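Asker: Quick one: sequence plus predicted model below, questions after.
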Amino acid sequence: MRYGLIAFFCCCVLPASTQRTVAGRVVAEGTGQPIAGISVFINNSVVGTSTASDGSFRLTNVPAGDLIVSGVSFESIVYTVKPGEAPLNLRFELKPKVKELDNITIGGYVTESWEKWGNIFLETFIGRTPMARKCILQNKEAIRFRYYKKEQVLEAVADVPLVIVNPQLDYIIRYDLQDFKISFSTSQSYYSGFALFLERNATSKRGAARNRKKAYYGSAMHFIRALYQNRLAEEDFEVRRMIRVPDIEKERVRKIAAQRALQLAKTGLMEAQSQDSAAYYKQVMGRSDYTNYYAPALLRTDSVLTGTIGGYKMVYWNQFLAVTYLGATEDREYLQYLGAPNRPALHQRSLLQLKGPVGIDQRGNWAPPGDLTSSGYWGWSNSVGNMLPLDYEPLQ
């Protein structure tokens, strides 16, 4: 099953301008009792630890970013460590999670099984790339599915962090899933969460380094870094504006078909239709819903920059940006995913669309995370199975 639009899953992280120590204590709200075993980490990074028996924690070499305080049966806390702050000593009070009822039908949804939805979840969340297919989700039993029949929406929830082993990139990812939805009516999916990367050190360092470079170059993180640094051409990216124009005639024919179906449902009768009209309608309905028009001129970085806020550069554009990476061609598996295995591989092209202005930083991150969506090549390759920590730097 294929979905044409995927929302990026990165969460808000500020630029890493300085390194610092962050220490503190985690206690239960109301009682002040220390809580052991709570995860404390910088989101989408390799910097993390767990609280000791007295609730204390200490992190060194901490970049600016979102500090996540997360534990089973407790609500997560997000604390933004800002650039330029002195070493921090913090105290966090965690609230217990409110347990939800697991009745068969509640709140408009029905509970569903891994057997029914597991493969779709894995393909959407971990991905369909060769690297993603070698990943192992170690605790799939932690996931519960809810299907909303009226809205045709699938939702996945987990009360504990998902543990994903990625042997190709040599990471273990602890992913605190905050949101996961697939809309079958719109063919769109979205997920978000907090990720801590742990080094496995189980494969050859050379092989892991090679795979990490392959995952990085041409990725959304690579592009955002290049855009932030005004190095699009130097990093082998071409960017053009794209306008999507709907097929008005197809919309008209679709409305006529819907009206005829409604008439048939109400009266059991349908107006006679000539063979020529039927053939024309069939031909029109076989066309694409829209036509994409690409601007011939390459776009400059300053054409989409709107200002700066803190460590962020703000960007905005109308319609779509077409991003082509000249440093590599499409994977053979991507052509199979498109249903065109015999088509010659082209340079990787992705389409980016905004809901509103988005902030980008030097680490390759964007915020708000759900306001930037991709389709095309990144719609296939941007997934947890190809994800790298934001503190990753390719060795030259």
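Answerer: Received, thanks.

Asker: CA only for contacts and neighbour counts going forward, please
Answerer: Noted.

Asker: elements contacting the lengthiest helix in the chain?
Answerer: The longest helix of the chain (DSSP state H) is helix 248-267. Contact partners of helix 248-267 among helices and strands, from 3 or more Cα pairs under 8 Å, 6 or more residues apart in numbering; DSSP states H and E: helix 275-285.

Asker: Report all helices and strands that the following helix or strand past the helix it packs on contacts.
Answerer: Sequence order places strand 290-294 as the next helix or strand after helix 275-285, per DSSP states H and E. If contacts are counted by 3+ Cα pairs under 8 Å, 6+ apart, strand 290-294 sits against strand 237-246.

Asker: on that earlier part again, could you pull out the buried residues of the longest helix of the chain?
Answerer: 250, 253 (16 or more other Cα atoms under 10 Å).

Asker: just the strands in the stretch 1-150 of the chain please.
Answerer: 5-7, 20-28, 39-42, 48-50, 56-62, 65-70, 77-81, 88-94, 105-106, 109-112, 136-137, 143-148 (DSSP state E, counting those that start in this stretch).

Asker: Figure out how far the last one is from the centre of its chain.
Answerer: Right, the one you point to is strand 143-148. In this view, strand 143-148 has its centroid 19 Å away from the chain centroid, taken as Cα atoms, centre = their mean, to the nearest Å.

Asker: The helix or strand just after it to strand 143-148, inter-axis angle?
Answerer: Using DSSP H and E, the helix or strand that follows strand 143-148 towards the C-terminus is strand 153-158. On the basis of axes from the mean of the first three to the mean of the last three Cα atoms, to 10 degrees, strand 153-158 is oriented at 160 degrees to strand 143-148.

Asker: Name the surrounding residues that touch strand 153-158.
Answerer: 142-148, 177-185 (Cα atoms under 8 Å, 6 or more residues apart in numbering).

Asker: Swap in 7 Å and give it another go.
Answerer: 142-148, 177, 180-184 (Cα atoms under 7 Å, 6 or more residues apart in numbering).

Asker: After that strand, heading C-terminal, what element do we hit next?
Answerer: Sequence-wise, the next helix or strand downstream of strand 153-158 (DSSP H and E) is strand 162-166.

Asker: What is that next one packed up against?
Answerer: strand 136-137, strand 171-183 (3 or more Cα pairs under 7 Å, 6 or more residues apart in numbering; DSSP states H and E).

Asker: Any chance of those strands in CSV with mean neighbour count and distance to residue 24 as columns?
Answerer: Output for these, formatted as CSV (neighbours: other Cα atoms under 10 Å; distance: least, Cα to Cα, whole Å):
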stretch, mean neighbour count, distance to residue 24
strand 136-137, 16, 32
strand 171-183, 20, 21
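
Asker: Comparison target, given below:
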Amino acid sequence: MKKYLLFLFLFYSAIANAQTILKGKVIDEKTKEELSGISIYINSTTIGTITDNEGEFTLTIPFNGKVELVVSHLIYQKKMILIDANSKETLLIALKPQNNTLNEVVIKSSRNKDDNYNKWGYLFTKILMGTDSHFAHSCKIKNPETLVFYFDKETNELSVFAKEPLVIENSVMAYKVKLDMENFKYAFNTDVLQVNYSTFFEELPIAKGKERNVKAWRYSAYYGSQMHFMRSVYQNNLTREGFTLYAYRTIKNKEKERVSKIIQLKIGQTFAANNNPNYELKTLFKDRDTAGYYQLIMKQNDIVALDTTKVSLRKLAVLDREMSTVKFNFKDTLMINYKPNSQSKQNITGKEVVEVKNSHGTKKNDGLNTYMYFIEDGGINIQNNGYYSELRLFIYGNMSERRISQLLPWDYEPDKPNL
């Protein structure tokens, strides 16, 4: 075991310091004209550039493996390409002109158009930024005028489109995020969100004397996150980083699910009827007894019983030396419990406490819980920076609630502040 850990440490250190050079050219698909001023970036990183007068670009990538290259311009259709960063081949990328897809949607859905930012902007921002108020309140959309809202009264669904990439400034983490949103749909009846986007990060200037604060906020966003977990899986140090794995089986609170659906339906109807974003239960339901009962039920746990068995990472993760990745795979649902250890001196807001019942009796399980399962077989291949390209892992719980306001670029490395 010690030999394995030593090898993995040396293996990780070697590829963590690796850098690769990616080169390419962008042309118009029809005219073959070389295109200048095209944005080129690695998705969800600070690594990006624009094409020169000959349509050429060069990117220095500080990690190996698969990366998602985004090629974007307002008058051309965005292209996302999964490539091998280690490839020595010069890329030739052909772009198609925009076909005014958004305008077609506007015409077809004009009867559902409800283009009122004062009405829908609050809800959209809350869903997009996440539930942590400390981070979410520090994020501001700089170009809200680009948003177009549609509400379908028949399906009780809100759809949002952006005519150009959103520019979001996160003041506490000192990032400007360019978010190119492909679709956003929120179903009030089921409380299900569908959203696809690519992001590019830029460092914002940090005021003198505020460097320590910014490091602390980034540190807090990183620890316990999906990025932190995947990197810990890759490095085989889950326990040291504060993660514990459990095979997971639950008995859900059916009454809370029923009441939650009623409330979500009422929220959708309220938003559609007026501009008042207030959806407190006492406002939504005029009958006091009904509002009181719903409030009582919504305070209950989502789960009335929970059966867990602790599992070892050794059974779930296999090192692939040839591909420089770790294969991570499991059956059923996996619960990841995160508890900041003595070395992690960050403040994490919010805590989930559930009753855990297993063959050894009942115990309290304090910490931040996340749940994962695969929607199809095959697992994922984790790279040294925690990134994986497969789209088959479904995540809910704490990690999924950390949305744009707590998002860090994949090339981020924690620099622990002296707290």
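Answerer: On my side now, so go ahead. Since we're looking at a predicted model, the values are computed, not measured.

Asker: Identify whichever of the strands of the stretch 1-150 of structure 1 lies nearest to residue 368 of structure 1.
Answerer: strand 5-7 (11.0 Å; Cα to Cα).

Asker: In structure 2, point out the residues matching the closest one.
Answerer: Aligned by TM-score structural alignment, strand 5-7 of structure 1 corresponds to no residues of structure 2.

Asker: Which neighbouring elements make contact with that strand?
Answerer: Partner elements for strand 5-7 of structure 1 (3+ Cα pairs under 7 Å, 6+ apart): strand 188-199, strand 372-376.

Asker: Check the offset of stretch 60-73 of structure 1 from the chain's centre.
Answerer: Taking Cα atoms, centre = their mean, one finds stretch 60-73 of structure 1 lying 20 Å from the centre of the chain it belongs to.

Asker: swap in stretch 290-299 of structure 2?
Answerer: Centroid displacement of stretch 290-299 of structure 2 relative to its chain, using Cα atoms, centre = their mean, is 31 Å.

Asker: What lies in contact with that stretch?
Answerer: 256, 259, 281-282, 285.

Asker: List the contacts of residue 90 of structure 2.
Answerer: Neighbour list for residue 90 of structure 2: 23-24 [criterion: Cα under 7 Å, 6+ apart].

Asker: Any figure for the gap between it and residue 39 of structure 2?
Answerer: 17 Å (Cα to Cα, to the nearest Å).

Asker: Could you dump the contacts of stretch 290-299 of structure 2 into CSV with distance to residue 5 of structure 2 added?
Answerer: CSV is the format used below for these (distance: Cα to Cα, whole Å):
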residue, distance to residue 5 of structure 2
256, 45
259, 49
281, 53
282, 57
285, 58
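
Asker: right, and out of the residues you listed, which lies closest to residue 388 of structure 2?
Answerer: Of the contacts of stretch 290-299 of structure 2, the one sitting nearest to residue 388 of structure 2 (Cα to Cα) turns out to be residue 256, at 34.6 Å.

Asker: gap between the closest one and residue 304 of structure 2?
Answerer: Taking Cα to Cα, one finds residue 256 of structure 2 at 10 Å from residue 304 of structure 2.

Asker: repeat for residue 202 of structure 2
Answerer: 44 Å.

Asker: Same check on residue 67 of structure 2?
Answerer: 41 Å.

Asker: Pull the contacting residues for the residue lying closest to residue 111 of structure 1 once chain neighbours are set aside.
Answerer: Once flanking residues are discounted, residue 111 of structure 1 sits nearest to residue 146: 4.7 Å by Cα to Cα, 6 or more residues apart in numbering. Residue 146 of structure 1 makes contacts with 109-112, 154-156, as judged by Cα under 7 Å, 6+ apart.

Asker: Of those residues, which are reproduced in structure 2?
Answerer: Contacts conserved in structure 2 for the contacts of residue 146 of structure 1, using both residues aligned by TM-score structural alignment, their matches' Cα atoms under 7 Å: 110-112, 154-156.

Asker: who wins for neighbours among those?
Answerer: residue 154 (23 neighbours; other Cα atoms under 10 Å).

Asker: That one maps to what in structure 2?
Answerer: Match for residue 154 of structure 1 (TM-score structural alignment): residue 158.

Asker: can you check residue 214 of structure 1 too?
Answerer: Using TM-score structural alignment, residue 214 of structure 1 lines up with residue 220 in structure 2.

Asker: What is the burial count for residue 393 of structure 2?
Answerer: 16.

Asker: repeat for the one 4 residues further on
Answerer: Applying other Cα under 10 Å, we find 15 residues neighbouring residue 397 of structure 2.

Asker: and what of residue 291 of structure 1?
Answerer: 12.

Asker: same question, residue 56 of structure 1
Answerer: 20.

Asker: Now do the same contact list for it.
Answerer: Residue 56 of structure 1 makes contacts with 24-26, as judged by Cα under 7 Å, 6+ apart.

Asker: Quick one, which of the residues you listed are buried?
Answerer: Judged by 16+ other Cα under 10 Å, buried ones among the contacts of residue 56 of structure 1: 25-26.

Asker: And the contacts of residue 56 of structure 1, which is closest to residue 96 of structure 1?
Answerer: residue 26 (13.0 Å).

Asker: After alignment, which residue of structure 2 pairs with the closest one?
Answerer: In structure 2, the residue matched to residue 26 of structure 1 (TM-score structural alignment) is residue 26.
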